[in-house]
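>>> Next comes the sequence, and after it the predicted model I'd like to discuss.
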Amino acid sequence: MTDDVPERPPAGGLVQALDVPRNAAIGALAGLALAATAYLFRVLELFGPFAGTREYPVLGPEGWFLILAFVLASATALLVATVLTLISAYRLSRTV
């Protein structure tokens, strides 16, 4: 017996086969678009003032909603990229 460890195949081929960079870019655009829309509707009050508006002592409402918009953008980007990658994996598995 030998103590040689067999070489692993490169993982870059799988990433390219599943179109992960394209899916991540689409997810980032979708997340940014959704977060920007939600932020603008809330901060600019495009539908008029929201019921139950309050005073925010630390950052002000714009600061808090900007943080929430970042979280919404990140979560949406991750969800969209994951779903698109799963669709790519399914399509790839059907062709093999």
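Great, that's in hand.
>>> all contacts plus neighbour counts: C-alpha atoms, from now on.
Will do.
>>> any idea how far residue 84 is from residue 94?
Using Cα to Cα, to the nearest Å, residue 84 is found at 15 Å from residue 94.
>>> try this one next to it:
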Amino acid sequence: MKTNSESMAALFDNFAEQLAKLLKDGKTIVDKDGEVHQITPDAATFNVVRQFLKDTGTTIAPNTNKKVNEIAEMLPFTGSEHDGDEAYH
């Protein structure tokens, strides 16, 4: 069966939009009393987003994105602990 490229593109775009919505708005849950709440995404959701970005080859060069720089500055290490290390892949 041949895959329709327009359908695949629409699926990809919809998936990306849903991930963006989850990151922006969080998840909607209903508590035991029936009240609706918005919560921040859980680790599994962040992992899906991370993997999606990795699978699609999305990268950001160091020091080119303010949001990424802010996250990097909050990390409890600088990366200097790996200076001089050879990477083995």
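Looks like it arrived, so ask away. Since we're looking at a predicted model, the values are computed, not measured.
>>> Got a TM-score for the pair?
Overlay of the two chains. TM-score (TM-score structural alignment, normalised by the length of the second structure): 0.32; 42 aligned residues with a Cα RMSD of 3.9 Å.
>>> hmm, back to that, of residue 84 and residue 94 of the first structure, which one has the most company?
The neighbour comparison of residue 84 of the first structure against residue 94 (other Cα atoms under 10 Å) goes to residue 84, with 20 against 8.
>>> With residue 28 of the first structure as the reference, measure out to that one.
Taken as Cα to Cα, the span from residue 84 of the first structure to residue 28 of the first structure is 12 Å.
>>> and if you look at residue 60 of the first structure?
27 Å.
>>> The two: who's more crowded?
residue 28 (21 against 11).
>>> Give the next helix or strand downstream of the helix or strand where residue 52 of the second structure lies.
Per DSSP states H and E: residue 52 of the second structure is located in helix 43-55. Counting by DSSP H and E, the element after helix 43-55 of the second structure in chain order, helix or strand, is helix 66-74.
>>> on that earlier part again, buried ones in the helix holding residue 52 of the second structure, by neighbour count?
Within helix 43-55 of the second structure, the residues scored as buried using 16 or more other Cα atoms under 10 Å are 45, 49.
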